[in-house]
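Enquirer: Below is the sequence, then the predicted model.
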Amino acid sequence: MADVLFVLDPLSSINPHADTSYVMITEALRRGHRPFYTTLDGLALRGSQAWAHARALGPASDEPLAPLVDRGEPEPRPLSSFAVVFMRKDPPVDASFIAATWILDRADTLVLNKPAGLRDLNEKLSMLEFPQLIPDTRLLRKISDLRAALDDMGGSMIVKPLLGYGGKEILRAAHGDPNLSTILEIATADETRWTVAQQFIPEASVGDKRILLVEGEPIGAVLRVPAAGELRDNFHAGGQGIATELNEREWLICSVVGPWLRERGQLFAGIDVIGPYLTEINVTSPTGMQEVNRLGGLEGDATMQAKFWDGVEARLTA
């Protein structure tokens, strides 16, 4: 039995029916651990020592999928007093998020995922380490550069904000669209922000595959299918999940990306694949556990959260 700390958004934002952090916490309880939580504003440094205003938490009742509630008043504790600290604050990766990773650098205990990776492995750009696995992808700011990229990509591409998340502000730019100039102006905020331009992949119409990895090994996957008339397939944007298995190409992608993530201390990650291409690597609060569980009818030790905790406990005993 161990005290474990989760860095979360406010409890009211955690959906018991969908949130991956929820099942991570309930699995901790099932295994006899004592979960606590804090929010970003509860983190602090006292000199070089990292602290948190930590609250015990748990389900409001014994009913299935009961919401999480506080189980006591906040208690100032050094992060070193917890066996493991989980950084599960949702994006955006903004100034507050970055500052929190600096605090977590000084936790003097196991932190998952490793804070340096949370800072450095941008979800849109870290995949550039694997040019053989990805579609044509560029980081641009000038509209003239975006127009040139559109020409190079055959007249159709996706534009999305560098620090975007949850499917927000994803747009398709195409030759012949009378709104093309407006789309590029919106994407770059009139050339004031960096924009990721990515080759449009026709297989996107049948969805993208979220693959969950623990210690670099795939543990489950879900095919996210966009709603009718919708470009985006993110669950936050109304995408629907379909049970799926990995094909040969996806196993290859995992075999290349997984060890790279493990070496950088990213115990839990979600990678996205469309057709034959790796399109994103997600290390900041990846989602998908509950969808994989539900579609696969998984229970007990077969669930995604159980496999996650197997990895955590292996680290703790190593």
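Expert: Received it, and whenever you're ready, just let me know what you need.
Enquirer: contacts and neighbour counts: CA atoms only from here.
Expert: Noted.
Enquirer: Tell me which residues touch the spatially most central residue of the chain, please.
Expert: Nearest residue to the geometric centre of the chain (Cα atoms, centre = their mean): residue 286, 2.5 Å. Contact partners of residue 286, counting by Cα atoms under 8 Å, 6 or more residues apart in numbering, are 20, 268-270.
Enquirer: Relative to residue 210, how far out is it?
Expert: 10 Å (Cα to Cα, to the nearest Å).
Enquirer: shared neighbours, the two?
Expert: residue 270.
Enquirer: Pasting the second one now:
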Amino acid sequence: MTLRIAVQMDPLETINIAGDSSFALMLAAQARGYTLFHYDVRTLAYDASYGAAGRLTCWGAPVTVQRVEGAHFTRGEYRLIDLVADVDVVLMRQDPPFDLGYITATHLLERLAGQTLVANDPASVRNAPEKVFVLDFARFMPPTLIARRIEDVRAFQERQVAAGLGGDLVVKPLHGNGGKAVFRVPADGSNLGALVEMFQNAWIEPFMVQPFLPDVAEGDKRIVLVDGVVAGAINRKPGAGEFRSNLAVGGSAEATELTSTELAICAAMGPELKARGLVFVGIDVIGGKWLTEINVTSPTGIVAIDRFNGTDTCAMIWDAIAVRHAAL
């Protein structure tokens, strides 16, 4: 079956085609004979004068893609695209920040329910931000604090020292991505006050605090699940002088196997991911046992996973999407 796919993502001009998961998905869709459109989320428009269902449109263009550096896409003429009449599937892939603009887009896309499939499901994306949804699986997480007051952070740090977990902390934005603004706080707390002040000034929401896990030196695993089923994994190791292992900040990828604990984590969350319509999810695990994030907005890693494992994760994702679309 031929599908018409509208890809909601950041500008095609800015992507790194060697490792970009959205680009890989577009190539795989095109190989299946699917029609591709690209649009910027800021062009979404909802007109309530079109009856009870309204009309959701975007300003987009047909695109073709190829794995040629510097000439990786060809774009047709921009036009108004009706996300019901002209499209079968919306692939929601723009990167965070997970701000009010992002949240508003999920509200608008949710109005396509029963008409056009949106993957990942927009209501579930809105209700499952990476560092909040993970709290549903706290039994697999390291000790975690979400707060804004420095007094709460200091008390948390004291409890970690008393528990023998060391006093170093990691502080990160609640709705950040790609390893940005992730800081290590030494046990003496010498930079804690300045960091908390910066977070309080930069973000209105609380931030996340966890003990620094020395196992991160050996990397953290990005495990991808497709419709709740494990598709593959890579181990991401920090670059020289870094403790962050994200590929976007200089980490490197290597092949890996899943531990029994990691398999148990995936088995525990798989049915919930499927039930929520979260087709493409990437989770992060440190030391073979510590779950730190569940990435649902714009997960990455499938290019490296397929390169190391000889798998075809894009095919798994499009197969899952096709099944869900057929069930509309």
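Expert: On my side now, so go ahead. These figures come from a predicted structure and were not determined experimentally.
Enquirer: if we can go back for a sec, could you grab the helix/strand/coil label for the alignment partner in the second structure of the residue nearest to the centre of the first structure?
Expert: Alignment note: residue 286 of the first structure maps to residue 299 in the second structure; criterion TM-score structural alignment. Assigned with DSSP: H, G, I helix; E, B strand; the rest coil, residue 299 of the second structure falls in the coil class.
Enquirer: any idea how far residue 4 of the second structure is from residue 299 of the second structure?
Expert: Remark: distance between residue 299 of the second structure and residue 4 of the second structure (Cα to Cα) = 22 Å.
Enquirer: Next, the mean deviation of the helix or strand where residue 278 of the first structure lies compared to the second structure.
Expert: Element membership of residue 278 of the first structure, judged by DSSP states H and E, is strand 277-282. For strand 277-282 of the first structure, the mean deviation from the second structure after alignment is 0.5 Å (mean Cα distance after the TM-score superposition for the first structure).
Enquirer: Name the residues of the very next helix or strand once past that strand that come out as buried.
Expert: Toward the C-terminus, strand 277-282 of the first structure is succeeded by helix 289-296 as the next helix or strand (DSSP H and E). Using 16 or more other Cα atoms under 10 Å as the test for burial, helix 289-296 of the first structure gives 289-293, 296.
Enquirer: can you check stretch 68-83 of the second structure too?
Expert: 72, 81-83.
Enquirer: Turn those residues into TSV, including distance to residue 57 of the second structure and secondary structure.
Expert: Formatted as TSV, these follow (distance: Cα to Cα, whole Å; DSSP: H, G, I helix; E, B strand; the rest coil):
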residue	distance to residue 57 of the second structure	secondary structure
72	26	coil
81	5	strand
82	4	strand
83	5	coil
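Enquirer: So of these, which two are at opposite extremes in space?
Expert: 72 and 82 (25.9 Å; Cα to Cα).
Enquirer: Distance check, residue 323 of the second structure against residue 90 of the second structure.
Expert: Counting by Cα to Cα, the gap from residue 323 of the second structure to residue 90 of the second structure is 15 Å.
Enquirer: quick check, nearest of the buried residues of stretch 68-83 of the second structure to residue 37 of the second structure?
Expert: Once Cα to Cα is applied, the member of the buried residues of stretch 68-83 of the second structure that ends up nearest residue 37 of the second structure is residue 81, at 8.9 Å.
Enquirer: and that closest one, what pairs with it in the first structure?
Expert: Checking TM-score structural alignment: residue 81 of the second structure goes with residue 77.
Enquirer: ditto for residue 61 of the second structure
Expert: By TM-score structural alignment, residue 61 of the second structure lines up with residue 55.
Enquirer: That match against residue 73, yeah?
Expert: Yes - using Cα atoms under 8 Å, residue 55 of the first structure makes contact with residue 73 at a distance of 6.0 Å.
Enquirer: So which elements touch the host helix or strand of residue 125 of the second structure?
Expert: Element membership for residue 125 of the second structure (DSSP H and E) is helix 122-127. If you count contacts as 3 or more Cα pairs under 8 Å, 6 or more residues apart in numbering; DSSP states H and E, helix 122-127 of the second structure packs onto helix 100-110.
Enquirer: What residues in the first structure pair up with the helix it packs on?
Expert: Counting by TM-score structural alignment, helix 100-110 of the second structure sits on residues 95-105 of the first structure.
Enquirer: In the matching stretch, which residues are buried?
Expert: 97-105.
Enquirer: for stretch 23-34 of the second structure, same thing?
Expert: Result for stretch 23-34 of the second structure [16+ other Cα under 10 Å]: buried residues 23-30, 34.
Enquirer: want to throw the residues you listed into JSON lines with distance to residue 8 of the second structure?
Expert: Below are the buried residues of stretch 23-34 of the second structure laid out as JSON lines (distance: Cα to Cα, whole Å):
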{"residue": "23", "distance to residue 8 of the second structure": "12"}
{"residue": "24", "distance to residue 8 of the second structure": "14"}
{"residue": "25", "distance to residue 8 of the second structure": "12"}
{"residue": "26", "distance to residue 8 of the second structure": "11"}
{"residue": "27", "distance to residue 8 of the second structure": "15"}
{"residue": "28", "distance to residue 8 of the second structure": "16"}
{"residue": "29", "distance to residue 8 of the second structure": "14"}
{"residue": "30", "distance to residue 8 of the second structure": "16"}
{"residue": "34", "distance to residue 8 of the second structure": "16"}
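Enquirer: Distance check, residue 274 of the second structure against residue 161 of the second structure.
Expert: 38 Å.
Enquirer: nope, residue 224 of the second structure is what I meant
Expert: 33 Å.
Enquirer: Helix or strand: which one has residue 57 of the first structure?
Expert: strand 49-59.
Enquirer: Packing partners of that strand?
Expert: helix 20-30, strand 34-38, strand 43-46, strand 68-70, strand 75-78.
Enquirer: quick one, strands of the stretch 101-250 of the first structure?
Expert: Using DSSP state E, counting those that start in this stretch, the strands found in the stretch 101-250 of the first structure span residues 110-112, 137-140, 156-161, 171-174, 195-199, 208-214, 217-225, 240-243.
Enquirer: ranking the ones you listed by burial, who's on top?
Expert: strand 208-214 (a mean of 26; mean count of other Cα atoms under 10 Å).
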